[in-house]
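Provided below for reference: sequence and predicted model.
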Amino acid sequence: MSDVPHTPLLDTVDTPADLRKLKPSQLRQLADELRTETISAVGVTGGHLGSGLGVVELTVAIHYVFNTPEDRLVWDVGHQCYPHKILTGRRSRIRTLRMGGGLSGFTKRSESEYDPFGAAHSSTSISAALGFAVANKLSDAPGKGIAVIGDGAMSAGMAYEAMNNAEAAGNRLVVILNDNDMSIAPPVGGLSAYLARLISSHEYLGLRSLAKRAIRRVSRRLSSVAGKAEEYARGMATGGTLFEELGFYYVGPIDGHNLDHLIPVLENVRDAEEGPILVHVVTQKGKGYAPAENSADKYHGVQKFDVITGAQVKAPPGPPAYQNVFGETLAKLADADSRICAITAAMPSGTGVDKFAKAHPDRAFDVGIAEQHAVTFAAGLAAQGMRPFCAIYSTFLQRAYDQVVHDVAIQNLPVRFAIDRAGLVGADGATHAGSFDIAYLATLPNMVVMAAADEAELVHMTYTAAEHDSGPIALRYPRGNGVGVELPQVPQKLEIGKGRIVREGKKVAILSLGTRLAEALKAADALEARGLSTTVADLRFAKPLDEELIRRLLTTHEVAVTIEEGAIGGLGAHVLTFASDAGLIDAGLKLRTMRLPDLFQDQDKPEKQYDDARLNAEHIVDTVLTALRWNEAAVADGGVRA
């Protein structure tokens, strides 16, 4: 780790108002110091690094040219916002990034007036900025809406839906396309910078607007021919045909690290009377830090690291990560089954699909940030007899819920959903927590929902899903490493809707779903020490429920507790509904449900998050003892146990 770097110019800047007092000739030094401070801070905290380093100059230029926070700046996804946070009054807390009680790793409305819109999922920025722009236009208030969106985020349809509607904002909307993969434009230089300044100038924009109005006055045939000719010529010169078709004035591409190019173009855009405008900026992910430049993917999200060497602090060796267990298991199954395919939405390493892709590249599909397409693509594969696994984080699958319902569940297609990051996720906080998938999937007819208690169970469930051809099936597993159990050499096909007894007792029953099983077993030890004989069941399935097992446990134990890593409406709700429908809730039963609290939990260490959620062993014990004490008090008072 390194000490706080020497940053004399940055030390004079607390807000963008301070930044705008600087001379243009000082901005290069400021950007260099801002990059150094960003590297130093992330070295201490870990977090997203490469994307933030790529937009240092762009961040400086935007805050220098535009009047933030009156001009509303929306960062798409938000993982590139660390330099922005440093320049907007939060430098003193920047070394608390992603920690409990510290700064969020994403933009957050409650954190600063310079974060007008929270963003941690992709492709929402243009819609939000359009909302700000149109609201200001309708109320005759000053201020533009500015969206900074990466080229990866442009793979999602929502970005184009917003752009198609953007004409209503006029010159109040500015979209900055941060092309950091060279995926759209060729290398840029002095000529393209000159062209960008030219076509963003007031005179040129006025001529373009005049030409459009003139063309509208001629016949449809002439308009069509002239429009296509003008479009073709302009597209050859600037590459902006698509964006112009969507109603934007296209400017670019320009070098996103050259402040001498950025500043005059953004000033032209700021002062333009025509709009909306899209500025195409080319940047390099990890810019200015050799380890990140040379390994952009690895430095997208990093652990704490040594700033001098770039070496990340490695966790001690332990059990394999759940996503790797899934990916390697699926690859082995695909060796013997040519129908198995894997689909992910821009998260191959995060879901383990990279392991599958290495073994079966022709059957692995990364569709980009396009979860809706991923699900329906998988549905099409399933309808044609393939066995697709759609591997998506729980929180990202929410974006495709309509497709899960209409394209998969209603048609009863055997799409396999591998739901990574199920449960709480630590430093990424509420936006990335997999809190809702049990509730939103288990409510659907035809859907099977499994949750792995450990890495061995994940192997069995992956195989079970592969063999399940009678409808959609989902398996959920958390972020992080397994618990250290031995992985099976030969996977078992689980009976759908059947749980297992892990520990047999008589008085207390703990019905666990997912990886809280380890805490349930610890709680059972503590209860046994108090003389309370305890059964622990791993239900395995949230849907269909093992009604036979649940009925037996509820009718033979005085207290029953369900526990899950999901929000209200999940396993506990389904068990309560079954118990009610079956007439099991009577004077002799104490049934309690334990689940995530009805709130969005901020970032913290996972163990602290689960403790705050009251989902650890001591809380299971407390829930059981409270139920028993209430029960005993009611009997002593001559009341009825209920």
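Great, that's in hand.

C-alpha from now on. contacts and neighbour counts both.
Noted.

all helices for the stretch 501-642 of the chain, in order.
517-529, 547-556, 571-581, 606-612, 617-636 (DSSP state H, counting those that start in this stretch).

I meant to write the stretch 201-350 of the chain there.
202-217, 220-238, 241-245, 259-271, 290-294, 322-336, 348-351.

check which residues of the first one are buried.
The one in question is helix 202-217. In terms of neighbour count (16 or more other C-alpha atoms under 10 Å), helix 202-217 has its buried residues at H202, L205, G206, I215.

closest to E547 among these?
Using C-alpha to C-alpha, L205 comes nearest to E547 of these, at 68.6 Å.

rewinding a little: in TSV, list the helices of the stretch 201-350 of the chain along with distance to I126.
TSV is the format used below for the helices of the stretch 201-350 of the chain (distance: least, C-alpha to C-alpha, whole Å):
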stretch	distance to I126
helix 202-217	22
helix 220-238	22
helix 241-245	13
helix 259-271	16
helix 290-294	28
helix 322-336	32
helix 348-351	26
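
here's the one I want to compare it with:
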Amino acid sequence: MRDTPLLDTLQSPADIRTLDRDQLPQLADEVRDTMIDAVSVTGGHLGAGLGVVELTVALHHVFDTPEDILIWDVGHQAYPHKILTGRRSRIRTLRQAGGLSGFTKRSESTYDPFGAAHAATSISAALGFCVARDLKGDNNHVIAVIGDGSMTAGMAYEAMNIAASSTKRLIVILNDNDMSIAPPVGAMSNYFARLLSSRSFLSLRKAAKKMIEVWPLPLADAARKADEYARGMVQGGTFFEELGFHYIGVVDGHDLETLVPILHNAREIDHKPVLVHVRTQKGKGYAPAENAADKYHGVSKFNVITGEQQKGSNGPPTFTQVFGESLVHEARKDDRIVAITAAMPTGTGLDIFETAFPDRMFDVGIAEQHAVTFAAGLAADGMKPFAAIYSTFLQRGYDQVVHDVAIQKLPVRFGIDRAGLVGADGATHAGSFDIGFLGALPGFVLMGAADEVELARMVATCAAYDEGPSGVRYPRGEATGLDVPADPQPLEIGRGRIMREGSKIALLSFGSRLADSLRAADRLAAMGLSTTVADARFAKPLDTELVSRLARHHEVLITIEEGAVGGFGSFVLHHLAISGGLDQGLKIRCLTLPDRFQDQASPAAMLAEAGLDADGIMATALLALGLDQSDALPGAGSVRA
């Protein structure tokens, strides 16, 4: 990494405000170098952060943070912000256990007033800060920085729709780095943006409005149309103006000579909310990221000089890939199958589907609510929609799942990616709750894939099932290495499978924990404890016959799931309670994720912390029997207490 003499002198944003404007480009360069160096070691989100370096420097130079509230939408663009707000010494701990979060986080810094890892929350939160400020009689500024991708989410417009009637002092920065919202940035556009934010222009508009109020109608109409036409020609902000915002743009987000005075001007506008439309380039200043913005949005560790990212192992395909390939296989047999994603085609494996069937693939942007109801409409007219959405993002469309899909018994199929823990992305992206919130819905068929063969068969099951909604959850990361059959066959609805027969302990796994359950069974068997392992396959409808059989013939029954309290284990307990299965002296334990939000760490460490790895499963079985490590047979190895 190059030397950073200017950055080295700064301890906080207060120091940035002492710099001359002509020093800011150097500071931006040094922040960019620091970020590239850090992310090359930790991995993480790269492109978006590189694109907002100058904007970040300008915001902290102009505004009095943290007294002035600065909210970053999503938060993955906030790495430069972290570097400039007292966290530079820890920047190489990004997304590591005990380190800095990959997103903004209230508990991490006073400069993070609002945590954000899901899109389009910033304007709503900022409006909350504004109203609180106004009610308390404070005088600070509130700024929300929202990416153009987040503007595809309806929540942003819901907030903007009432902002003008709720407060007069709110600044929204629209960071436009991809969508063609406005004409290309140029010197003339920058000039007009600076002009339109100036006091003289605002005074002129106020005077014109007063004239319109007293002039005869024909002259007033002409003046009004001339004003709208002039502003529309300059920067195309009519839409935002109609929402009650004073629009300034389009501004070159990398030109600090233009950006700083415009932010100064925006800070002084106090008669209505302001939207500053800033155009940036993802990956700015790092050639590999500039040339392949999609591949450098989120990165693994990489070589700074060449840009080459660290490759994964040459192991099995990921569960995501298996899902995409399995859906393509089913779609070749049935032209009614269509696929829907909410801005995550690669992340959900639907890029594979799009290559095969471009006309049957729909990316609706960051709009999970719309995605679900759109799928419901397709299903209502005889199509077979597969909505592939991360578990954590499906939470945002839950009302639509209930109201638009489940109540109407529409056969929408859900591919629930990232179900379970996700390691470095932490609590905000963990797929912890889908078993409980989907399993609670009458008529919803919910499956959990233990391996790639099961996932392929579950995709086939969804494709064949037309009686109502269905879904299959699967984890992040590599599958197990099994060979997927050429034509996977559907499963019998509501039937699990016995993987290993025993007589004393029964391990009933749902989804991703089957391999660790089998390993735990091996260790228990080595101690002389005969163990059955079963794969439930279905959380709903539950295989009640299998559950009752395991309860009758074993002393201990342990349910195992990579999901929150209130999921699969609760369904099993409910069945046993109403069927009398708990009246036989059965010792039953439910292994779930802990009843708290787990901090980021490696997936293995998070699973161990939750007690969901082989050691944790084995320890739970021994404790249920009143045994401990000292009861192990010679050579059996230790047992974690």
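The structure has been received and is ready for your questions. This one's a predicted model, so the numbers in the text were calculated from it and none came from an experiment.

TM between them?
The TM-score (TM-score structural alignment, normalised by the length of structure 2) is 0.96; 628 aligned residues with a C-alpha RMSD of 1.7 Å.

circling back: the helices of the stretch 201-350 of structure 1: which one's closest to G150 of structure 1?
Using C-alpha to C-alpha, the nearest of the helices of the stretch 201-350 of structure 1 to G150 of structure 1 is helix 241-245, at 14.8 Å.

what's the average distance of the closest one to structure 2?
Average distance, helix 241-245 of structure 1 versus aligned residues of structure 2 after superposition (mean C-alpha distance after the TM-score superposition for structure 1): 0.5 Å.

residues in structure 2 aligned with that helix?
Aligning helix 241-245 of structure 1 against structure 2 (TM-score structural alignment) gives residues 238-242.

which residues sit against the matching stretch?
Stretch 238-242 of structure 2 is contacted from outside by E228, R231, G232, H246, Y247, L275, using C-alpha atoms under 8 Å, 6 or more residues apart in numbering.

nearest to D15 of structure 2 among those residues?
Closest to D15 of structure 2 out of the contacts of stretch 238-242 of structure 2 is L275 (26.8 Å), distances taken as C-alpha to C-alpha.

aligned partner of the closest one in structure 1?
Match for L275 of structure 2 (TM-score structural alignment): L278.

could you report the neighbour count for its match?
26 (other C-alpha atoms under 10 Å).

contacting residues for it?
V174, V175, I176, L177, F243, F248, Y249, Y250, V251.

confirm the fourth one sits in a strand?
Spelled out, that is L177 of structure 1. Yes - membership of L177 of structure 1 in a strand is supported by DSSP: H, G, I helix; E, B strand; the rest coil.

going along the chain, name the strands of the stretch 301-450 of structure 2.
For the stretch 301-450 of structure 2, the strands defined by DSSP state E, counting those that start in this stretch cover 337-341, 361-363, 384-390, 413-417, 445-448.

which stretch of structure 2 lines up against whatever helix or strand N136 of structure 1 lives in?
Here N136 of structure 1, judged by DSSP states H and E, is contained in helix 125-138. Using TM-score structural alignment, helix 125-138 of structure 1 corresponds to residues 122-135 of structure 2.

average gap between that stretch and structure 1?
Mean for stretch 122-135 of structure 2 is 1.0 Å (mean C-alpha distance after the TM-score superposition for structure 1).

what comes into contact with that stretch?
69, 71-74, 114, 116, 139-146, 155-156, 159-160, 163, 166-167, 169-170, 172.

again, only this time at 7 Å
Applying C-alpha atoms under 7 Å, 6 or more residues apart in numbering, the contact partners of stretch 122-135 of structure 2 are 71-73, 142-144, 146, 156, 159, 163, 166-167, 170.
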